[in-house]
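Engineer: here are the coordinates; sequence isn't available:
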């Protein structure tokens, strides 16, 4: 997670309805984690109305604010609080594994059992994002509850007309001091995939090249969104699993070579873009955007 902008998750009436379902879902948590329908190779069978991004076409990453889409751009990612871009393939950004800034009351106060705790009982935060609490994915019951709450954002994305969703912070297990496992987070990711596929939306794995094919086989992801796979020499790991179904965002403040050299490289994904680290809107100081 090299760059990320806050997402205000669904609230109000939607939250009330979700909380009313929590008690009823606990006994069914393990059953709800059964795999989605799979093909002979173990990967998810997409429904007839589920479409993937047009990989190879230019993309833009607009998490810091929405702006007019360049004529040659065909894929746009925006925050779940935004409207999808018109006339292009639209991906909705959702933070799935930790809270958002300003959202502490919803989790730490209203649902304290869903926040990961240290040995002293203090809520564990992401050291790089000190106002974000890591969610506790360690049991089927907790995963089910988190899925219901975050699932409201996924379904809001579908209602707004997004074509797909990317789920951020899949790698919280690496910041949990051993309290969470890869298996815990993949099990929750599979629940998110079920919600997305149930609304005819594709779902993307965000980062975590170390998963190998487990993100696709165990969590039913359809494609990958990676930050700086060229910079960290990880693009091949995603290509081995997803082939051309990869979108890469490189950043201007840590690019090892000029961007035209990135574009000329056979190692980079077909859809590779360059953005400023803060993902500011077009016209704002520091804005940068290029694509191969």
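Structural biologist: Happy to help now that I have it. Keep in mind the model is a prediction, meaning the values are calculated, not measured.
Engineer: from here on, contacts and neighbour counts on C-alpha atoms
Structural biologist: Fine.
Engineer: what's the helix or strand for residue 247?
Structural biologist: strand 246-251 (DSSP states H and E).
Engineer: give the other helices and strands that that strand contacts.
Structural biologist: Counting contacts by 3 or more C-alpha pairs under 8 Å, 6 or more residues apart in numbering; DSSP states H and E, strand 246-251 is packed against strand 223-227, strand 271-275.
Engineer: and it, how far from the chain's centre?
Structural biologist: Mean C-alpha position of strand 246-251 versus that of the full chain (C-alpha atoms, centre = their mean, to the nearest Å) differs by 14 Å.
Engineer: continuing past it, what's the next helix or strand?
Structural biologist: Criterion used, DSSP H and E; the element after strand 246-251 is helix 259-264.
Engineer: ok, residues contacting that next one?
Structural biologist: Residues outside helix 259-264 that contact it (C-alpha atoms under 8 Å, 6 or more residues apart in numbering): 230, 268, 272, 274, 292.
Engineer: possible to save those residues as CSV with neighbour count and distance to residue 222?
Structural biologist: CSV is the format used below for the contacts of helix 259-264 (neighbours: other C-alpha atoms under 10 Å; distance: C-alpha to C-alpha, whole Å):
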residue, neighbour count, distance to residue 222
230, 21, 21
268, 23, 19
272, 28, 18
274, 23, 23
292, 19, 23
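Engineer: switch the residues you listed over to a markdown table; also include distance to residue 100.
Structural biologist: What follows is these, written out as a markdown table (distance: C-alpha to C-alpha, whole Å):
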| residue | distance to residue 100 |
| --- | --- |
| 230 | 28 |
| 268 | 31 |
| 272 | 27 |
| 274 | 25 |
| 292 | 32 |
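Engineer: what angle separates the strand holding residue 247 from strand 223-227?
Structural biologist: Calculated by axes from the mean of the first three to the mean of the last three C-alpha atoms, to 10 degrees, strand 246-251 forms an angle of 10 degrees with strand 223-227.
Engineer: and here is the other one:
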């Protein structure tokens, strides 16, 4: 879960632009022709607000799935990037185009961000078809992977009596739906369930593990050959980059608004 700020709605969709020169090599082709499996150490860009800057020279981009059209994903592919589709799968957002499809019965307490409420993840009869459509969108736009956010409701006051077992079932449902569509899937934060979920996911996305002294808990991903895409917001790079490099994390400093600015390790 994002620690402070939600992703901002993009004011304008970015139109695809022509790309000069040949594309960079594929960051991690899948050996069996299945979904992408990002390896540890890949540099990345995470931009969820502002006009997208497609020129950051990294092999992986993580961008909002709703805010960007297929043309933007295709442009990033021409530039040699793999592209991750950011989605909130554990919370309802009133500003999304499918918001009115979520019945009131599955909407819980606010999660701290304006216009967002926790979802009753036990209600897979309702949520599975809704999330399947969202993942269809990611696939149809050409994304390579999905970053499912707000997937730690069981550790928060949601208005529902969610358990760790409920969360594990929902994680695995989202992972199955993503894999069925040829998409890699990440684990967003939720470090407590890494031992159970490591076989089900392809990479991790983490915020502030250095600030909260949690980065060592992500080591199983690297040991399994799976990337950890990591961002800090408050610590200077000198405070977290040396240890992040030792662990094999893909780390950078970002602003809370997750605009184009970045300072990589």
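Structural biologist: Arrived safely. Computed from a prediction, not measured in an experiment: that's the story for all the values here.
Engineer: got a TM-score for the two of them?
Structural biologist: The TM-score (TM-score structural alignment, normalised by the length of the second structure) is 0.78; 230 aligned residues with a C-alpha RMSD of 2.5 Å.
Engineer: hmm, back to that, turn the helices and strands packed on strand 246-251 of the first structure into TSV, columns for distance to residue 207 of the first structure.
Structural biologist: Shown next, in TSV, are these (distance: least, C-alpha to C-alpha, whole Å):
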stretch	distance to residue 207 of the first structure
strand 223-227	5
strand 271-275	14
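Engineer: residue 169 of the first structure: which of those strands is closest?
Structural biologist: Checking those against residue 169 of the first structure by C-alpha to C-alpha gives strand 223-227 as the closest, at 11.7 Å.
Engineer: what residue of the second structure takes the place of residue 68 of the first structure?
Structural biologist: With the correspondence set by TM-score structural alignment, residue 68 of the first structure lines up against residue 54 in the second structure.
Engineer: mind listing what that match touches?
Structural biologist: residue 76.
Engineer: SS state for it?
Structural biologist: Three-state call for residue 54 of the second structure (DSSP: H, G, I helix; E, B strand; the rest coil): coil.
Engineer: ok, now how distant is it from residue 75 of the second structure?
Structural biologist: When distance is defined by C-alpha to C-alpha, to the nearest Å, residue 54 of the second structure is 8 Å away from residue 75 of the second structure.
Engineer: tell me the contacts of residue 106 of the second structure?
Structural biologist: Contacts of residue 106 of the second structure by C-alpha under 8 Å, 6+ apart are 119-121, 123.
Engineer: what segments of the second structure are helices?
Structural biologist: Assigned by DSSP state H, the second structure shows helices spanning 70-78, 124-140, 164-180, 194-197, 219-223, 237-247.
Engineer: dump these to CSV, plus distance to residue 7 of the second structure.
Structural biologist: As requested, these are exported to CSV (distance: least, C-alpha to C-alpha, whole Å):
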stretch, distance to residue 7 of the second structure
helix 70-78, 18
helix 124-140, 17
helix 164-180, 20
helix 194-197, 25
helix 219-223, 26
helix 237-247, 23
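Engineer: to residue 156 of the second structure, which of those helices lies closest?
Structural biologist: Taking C-alpha to C-alpha, helix 164-180 is the member of the helices of the second structure nearest to residue 156 of the second structure, at 11.1 Å.
Engineer: what range in the first structure does the closest one sit on?
Structural biologist: With TM-score structural alignment as the criterion, helix 164-180 of the second structure aligns to 182-198.
Engineer: how big is the offset of that stretch relative to the second structure?
Structural biologist: The superposed stretch 182-198 of the first structure is, by mean C-alpha distance after the TM-score superposition for the first structure, a mean 1.3 Å from where its aligned residues fall in the second structure.
Engineer: how about residues contacting that stretch?
Structural biologist: Looking at what lies outside stretch 182-198 of the first structure - C-alpha under 8 Å, 6+ apart - the contacts are 32-33, 35-36, 46-47, 50, 97, 137-139, 143-144, 147, 151, 154-155, 158, 164-165, 170-173, 202-203, 215, 218-221.
Engineer: ok, back up a step: can I have the buried ones of the contacts of residue 106 of the second structure as a ChimeraX selection?
Structural biologist: Applying 16 or more other C-alpha atoms under 10 Å to the contacts of residue 106 of the second structure, the buried members can be selected in ChimeraX as follows:
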select :119,120,121
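Engineer: could you dump the contacts of residue 106 of the second structure to a markdown table with distance to residue 47 of the second structure?
Structural biologist: Output for those, formatted as a markdown table (distance: C-alpha to C-alpha, whole Å):
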| residue | distance to residue 47 of the second structure |
| --- | --- |
| 119 | 25 |
| 120 | 28 |
| 121 | 27 |
| 123 | 31 |
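Engineer: ok, and the contacts of residue 106 of the second structure in the first structure?
Structural biologist: Among those, the ones still in contact in the first structure (both residues aligned by TM-score structural alignment, their matches' C-alpha atoms under 8 Å) are 119-121, 123.
Engineer: closest one of those to residue 223 of the second structure?
Structural biologist: Distances from residue 223 of the second structure to those, taken by C-alpha to C-alpha, are shortest for residue 121, at 30.2 Å.
Engineer: for that closest one, which non-adjacent residue is spatially closest?
Structural biologist: Leaving aside its sequence neighbours, residue 121 of the second structure sits nearest to residue 170 (C-alpha to C-alpha, 6 or more residues apart in numbering; 6.4 Å).
Engineer: and the one you found, how far is that from residue 114 of the second structure?
Structural biologist: In terms of C-alpha to C-alpha, residue 170 of the second structure sits 24 Å off from residue 114 of the second structure.
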